[in-house]
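can you look at this prediction? I've put the sequence above it.
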Amino acid sequence: MHPSSHTKKDFPYWLVAIVLLTIAMWGRILTDELYTDVADKLVRGVGVTILVTLIGFTFASLIGLALAVATLSRFIVLRQLARLYIEIMRGIPILVLLLYIAFVVAPGLVYAWNWIAESLGFDPIRTRDFPLLWRAVMALTLAYSAFIAEVFRAGLLSVDPGQVEAAKALGLSGWYRFRHIIFPQAIRTIMPPMGNDFVAMIKDSSLVSVLGVYDITQIGKVTAAGNFRYFETYNVVALYYLMMTVTLSLLLGKVEQKMRAKYP
């Protein structure tokens, strides 16, 4: 029997283990005063984590799609510029890029804005007026746009060129070809890695804590520094991230199945 047939029949014991672990942890949270206090404090950071991820991933996807199209352009300048951007962003660690955006690019943007504002008669702004939260979102957006660009590029290249040429021969517009021929076939290749990148961004959003942004990780650091109960505090921090990532992975799996049924 082919190995894949065994995989399809595998019962998700790993999921059962995670559910039991989660139930045990929540039982501790509901019955232990220290765990309850930590969990209540960390809830305030969940919204920030979700906000950073959703906004960052949305803009990263838009930029990534534009970059993917540029890498496949017939114009060599566009191809080379897109490739340069992608390689630079993929080659710099996200933490380093986060610090660079926050403390180099952001002040530079403020300086440029003030130069333009003064010439137009507007009041200048201070660097501190550029919130650290949005600097973090900008960094994650730029970092992930390069990875997502490669996902889109692979998906677009997976479509049979003969079908695209046939559509051109029929006189179909570029948008019509993309919407009805290219995208429905490319989405099958794009969806799984895009889902993985989304889950990865949730975890990488914890890096914004180095800027003092009050996400789950930062609140956990502050809480642990105050109560000196690192074991209990980081247990809850890990639980929150695990619940979000596993739940999202399961939902994305369902969406992927529906997409495959819609675009077989």
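All right, it came through fine.

every contact and neighbour count from this point should use C-alpha atoms.
Noted.

got the contact list for the most centrally placed residue in the chain?
By C-alpha atoms, centre = their mean, the chain has its centre lying nearest to residue 201, at 3.4 Å. Counting by C-alpha atoms under 8 Å, 6 or more residues apart in numbering, residue 201 touches 53, 57, 140, 144.

so which helix or strand takes in the third one?
Using DSSP states H and E, the secondary-structure element containing residue 140 is helix 132-157.

for the second one, same thing?
Here residue 57 sits within helix 33-71, counting by DSSP H and E.

quick one, that helix and helix 132-157 angle?
Helix 33-71 and helix 132-157 meet at an angle of 50 degrees, taking axes from the mean of the first three to the mean of the last three C-alpha atoms, to 10 degrees as the criterion.

hold the first one in mind and look at this next one:
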Amino acid sequence: MNLHFDQIVPSIPYILDGIWVTLQYTLLSALFGFLWGIVLSLFKISNVKSLNWFAVAYTSVFRGTPLILSLALVYFAVPQLTGYDITALEAGVLTFGFNSAAYISETIRGGIMAVDKGQREAALSLGVPYRRMMIDIILPQAFKNILPAMVNESIALLKDSALVSTIGALDLMRRASIVGAGKFLYFEPLILVAIIYYLMVMGLTLVARGLERRMRRSD
């Protein structure tokens, strides 16, 4: 095998700088997607038909279209339609956040519906406002039920963030491609990036397992 890992050693710091870019997209998108996902899940269980219809239609659209298409539409079409020169970071966070929220909303909705109805009825009978009941009683219990699914969504989001390389963001994938093109060696930098992604995913998995154990002990 004609491998030359020694030739990419000087470029390793340049590739590693892409970790922060990848994490920046992932963390911002995860936060935005989680918050918007909560709103959508509440819309789905709402008695207001217009809100329910909107949330269901929203989820259907993002489930039925490729993520890379959504990213291209946001990054290339927004300037054409609005005149606003959107940055790669803004386009990535908006696209991944909106897309992730569609899936998260279903997960949260399932978690909320899994909470014993008796607790909801008891809270309402005691005069607890709906908003306070959801924040203090229902959502904390739902979160325990959906934690594994949320971790899976976060891992998927971390890996999907590599798509921002298609709009010029200097993430791990983009930097590996630049190094590969400059040295005419693609296998070595891509393998390095694969190892980095694997380590980040394993780190996220270990953190999630630790959080699960703590939550089980607190029951």
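Done, it's in. None of the values given here were measured: they were computed from a predicted structure.

what's the mean distance for the helix holding residue 140 of the first structure versus the second structure?
For helix 132-157 of the first structure, the mean distance to aligned residues of the second structure following superposition is 1.0 Å (mean C-alpha distance after the TM-score superposition for the first structure).

so which bits of that helix are buried?
Neighbour-count burial for helix 132-157 of the first structure, counted by 16 or more other C-alpha atoms under 10 Å, picks out 132-153, 155-156.

can you check stretch 208-228 of the first structure too?
Buried residues in stretch 208-228 of the first structure, counting neighbours by 16+ other C-alpha under 10 Å, are found at 208-209, 211, 213-221, 223-224.

which members of those occur in helices, if any?
Among these, the members found in helices (DSSP state H) are 216, 217, 218, 219, 220, 221, 223, 224.

map the third one onto the second structure.
In the second structure, the residue equivalent to residue 218 of the first structure is residue 174, according to TM-score structural alignment.

repeat for residue 56 of the first structure
In the second structure, residue 56 of the first structure lands on residue 29 (TM-score structural alignment).

could you dump the contacts of residue 201 of the first structure into TSV with distance to residue 88 of the first structure added?
Compiled in TSV, the contacts of residue 201 of the first structure are given as follows (distance: C-alpha to C-alpha, whole Å):
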residue	distance to residue 88 of the first structure
53	22
57	19
140	14
144	12
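
most widely separated two among these?
53 and 144 (10.7 Å; C-alpha to C-alpha).

please look at residue 145 of the first structure and residue 58 and confirm they touch.
No - between residue 145 of the first structure and residue 58 there is no contact under C-alpha atoms under 8 Å: 9.5 Å.

the first structure: which residue goes with residue 41 of the second structure?
Aligned partner of residue 41 of the second structure by TM-score structural alignment: residue 68.

count of residues packed around that match?
The tally of other residues near residue 68 of the first structure (other C-alpha atoms under 10 Å) stands at 26.

so the equivalent of residue 172 of the first structure over in the second structure versus residue 109 of the second structure, what's the distance?
Under the alignment (TM-score structural alignment), residue 172 of the first structure pairs with residue 128 in the second structure. For residue 128 of the second structure, the distance to residue 109 of the second structure equals 21 Å [C-alpha to C-alpha, to the nearest Å].

got it, and residue 191 of the second structure?
The value you get for residue 191 of the second structure to residue 109 of the second structure, if C-alpha to C-alpha is used, is 39 Å.

what do you get for residue 179 of the second structure?
Per C-alpha to C-alpha, residue 179 of the second structure is found 44 Å from residue 109 of the second structure.

residue 123 of the second structure now?
Residue 123 of the second structure is 19 Å from residue 109 of the second structure, by C-alpha to C-alpha.

before we move on, what about residue 121 of the second structure?
Using C-alpha to C-alpha, one gets 18 Å for the distance from residue 121 of the second structure to residue 109 of the second structure.

could you do residue 202 of the second structure as well?
Taken as C-alpha to C-alpha, the span from residue 202 of the second structure to residue 109 of the second structure is 27 Å.

what does residue 27 of the second structure give?
For residue 27 of the second structure relative to residue 109 of the second structure (C-alpha to C-alpha), the value is 22 Å.

count the neighbours of residue 51 of the first structure for me.
If you count neighbours by other C-alpha under 10 Å, residue 51 of the first structure ends up with 17.
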